[in-house]
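Undergrad: Fold the following and give me the result.
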Amino acid sequence: MDTLALIVTIGVALGFTYTNGFHDSANAIATSVSTRALTPRAALAMAAVMNLAGAFLGQGVAETVSKGLIGTPHGDQGMGILFAALAGAVAWNVATWRLGLPSSSSHALFGGLVGAALAGGSAVIWSGVVEKVVIPMFLSPVVGLIVGYLVMLAILWLFRRSNPHKAKRGFRIAQTVSAAGMALGHGLQDAQKTMGVVVLALVISGEEDSTASIPVWVKIVCALMLSLGTYAGGWRIMRTLGRKIIELDPPQGFAAETTGASILYVTSYIFQAPVSTTHVITSAIMGVGATKRVNAVRWGVGRNIVIGWFITMPAAGAVAAIVYWIIKAVFG
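TA: Prediction:
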């Protein structure tokens, strides 16, 4: 039974990674597709490859997820908590994908972990939740908005005497690099989050020691599932990010992607904080768009997205808690 529970939980974790891939693929490529720097299929293929590569570039975020957010109760209770957390995250990912709302897969996972842990009477490491999740959740969009605005201002000043048509052609080419950087950062952040969950499942089952490094097979399967999900595409969310917030041109797309990628690398390597790629790129797009004129950004769409950000953790947590209570009632 313990082995079966472990296999099922890891399977659901990989399913979450797949939904993360198709849910968040828009983060890396929406701007490049909307500016016609890349065709949709070429952009998805590039994003899938770079997600795969990014997954192997570190493990600090994975360690935060596996050790810094909830306790690790052993046995059936612990596995039930983890299964419920993943179920809550997957349910929220699918619901927001159907609505075309670019909510955060990361915070759906964190909300699921906290909700299931509370329902199961397990310890929640609140200091870790606040420092590694809540504070970055508020700070990263603000930083993305400000830095995106400043980067775009710098581009406008540096190329103020350039021929507009030639400059746009150049930035359309440059966007292939910035989009690849964004996709690499997405792999660096989001594949590690699932690695942390799989490691947590292995620790709960007693298959791995909590001090052990991440097994190579865990890195490979998580990276592959994220890449497969990315290639499956997230057209609904791509439309929201690429068109509904603001009509982007190549310089704006380059500025937004460069801003987003830079924030992902800094938070991964320096702070080991699992930030949301959705929060970062959406706020960067808004900041870049505001340089045109403030009312060029469709702030109503942005407001709806922000509301989605705030309800993601409690909503996923509530679903996870309900799933845990159902498991408890059925299996005892």
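
Undergrad: Please count neighbours and contacts with C-alpha atoms only from this point.
TA: Fine.

Undergrad: what about the residue of the chain positioned farthest from its centre, distance to residue 290?
TA: Within the chain, residue 161 marks the point farthest from the mean C-alpha position, 37.8 Å out by Cα atoms, centre = their mean. Residue 161 sits 21 Å away from residue 290 when distances are taken as Cα to Cα, to the nearest Å.

Undergrad: Following up with a second sequence; could you model it the same way so I can compare the two?
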Amino acid sequence: MDTFALIVTIGVALGFTYTNGFHDSANAIATSVSTRALTPRAALAMAAVMNLAGAFLGQGVAKTVSEGLIETPQGPRGMGILFAALLGAIVWNLVTWYFGLPSSSSHALFGGMVGAALTGGTEVIWSGVLEKVVIPMFVSPVVGLLCGYLVMVAIMWLFRKSNPARTKRGFRIAQTVSAAAMALGHGLQDAQKTMGIVVMALVIADVEDQGDAIPVWVKIACAMMLSLGTYAGGWRIMRTLGRKIIELDPPQGFAAETTGASIMFGSAFLFQAPISTTHVITSAIMGVGATKRVNAVRWGVAKNIVMGWFITMPAAAAVAAMSYGIVYLIFG
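TA: Modelled structure (predicted):
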């Protein structure tokens, strides 16, 4: 029974990674597609490959997820908590994907972990949640907004005397690099989050010891599922990011992607903080758009997106709590 529960939990974790891929693939490529720097299929293929590569760049984020947010639960009850946490995150991902809302898969997972842990009687490490989740949730969009604005101002100043048509063609080519960097950062951040959950499941099942290096097969499995999900695409969310917030041109797309990628790499390597790729790229797009004029950004759409950010964690926590209740009733 313990082996079966472990297999089911790992399977659900990989399923979450797949939904993360198609839910968040738009983060990396929406701006490149909307500016016609890349075709949708080429962009998705490139993002899938870079997601795969990014998953192998580090494991600091995975360690934060597996050890820094909730105490590792024990036995069958512990596996039920992880299962419920993942179910809460998957359900919220599917709901927000259906409505085309670019909410955070990361915060859906964290909300699910907290909700399931509280219901299952496992201690939540509130200091870790505050430092690694809540504070970055507020800081990263502000940094994305300001940096996006400043990067775009710098580009406008540096190319103020250039031929506009030639400049746009150049930035359309440069966006291939910036979109690849964004996808690499997505792999670095989001594949590791599932790695952390799988490692926690292995510790609960007494297959691995806490603090051991992440097994290679776990890295490969999580990276492959994220890449497959990415290639499946997230067209609804891509439309929201690429066109509904603001109509982007190639220099703006390059500025937003460069900003987003820089913040993701910095947070992963410097702080081991599992930040939301969705929050970062969305706020960067808003900052870039504000350089035109403040009302160039469709702030009504932006407001709905920001509301989604705040709803995500409690909503996923509620679904996870209900899921754990059902699991407990069935399996005791």
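
Undergrad: ok but residue 50 of structure 1 is inside a helix, no?
TA: Yes - Residue 50 of structure 1: assigned to a helix according to DSSP: H, G, I helix; E, B strand; the rest coil.

Undergrad: count of residues packed around it?
TA: By the criterion of other Cα atoms under 10 Å, residue 50 of structure 1 has 24 neighbours.

Undergrad: And it, how far from residue 120 of structure 1?
TA: From residue 50 of structure 1 to residue 120 of structure 1 the distance is 37 Å (Cα to Cα).

Undergrad: and residue 274 of structure 1, helix, strand or coil?
TA: Residue 274 of structure 1 - assigned by three-state DSSP - is coil.

Undergrad: residue contacts, residue 159 of structure 1?
TA: Residues near residue 159 of structure 1 by Cα atoms under 8 Å, 6 or more residues apart in numbering: residue 167.

Undergrad: Distance of it relative to residue 203 of structure 1?
TA: For residue 159 of structure 1, the distance to residue 203 of structure 1 (Cα to Cα) stands at 54 Å.

Undergrad: what does residue 161 of structure 1 give?
TA: Look at residue 161 of structure 1 and residue 203 of structure 1: by Cα to Cα, they are 59 Å apart.

Undergrad: Would you mark the buried spots in the helix or strand where residue 141 of structure 1 lies?
TA: Here residue 141 of structure 1 sits within helix 135-158, counting by DSSP states H and E. For helix 135-158 of structure 1, a neighbour-count test (16 or more other Cα atoms under 10 Å) marks 136-137, 140-153 as buried.

Undergrad: Trace the next helix or strand after that helix over to structure 2 and give me the residue numbers.
TA: The helix or strand immediately downstream of helix 135-158 of structure 1 is helix 164-186, counting by DSSP H and E. Aligning helix 164-186 of structure 1 against structure 2 (TM-score structural alignment) gives residues 164-186.

Undergrad: The helix holding residue 141 of structure 1: average distance to aligned residues in structure 2?
TA: Helix 135-158 of structure 1 differs from its equivalent in structure 2 by a mean of 0.2 Å after superposition (mean Cα distance after the TM-score superposition for structure 1).

Undergrad: helices or strands next to that helix in the packing?
TA: Here helix 135-158 of structure 1 touches helix 250-266, helix 277-290, going by 3 or more Cα pairs under 8 Å, 6 or more residues apart in numbering; DSSP states H and E.
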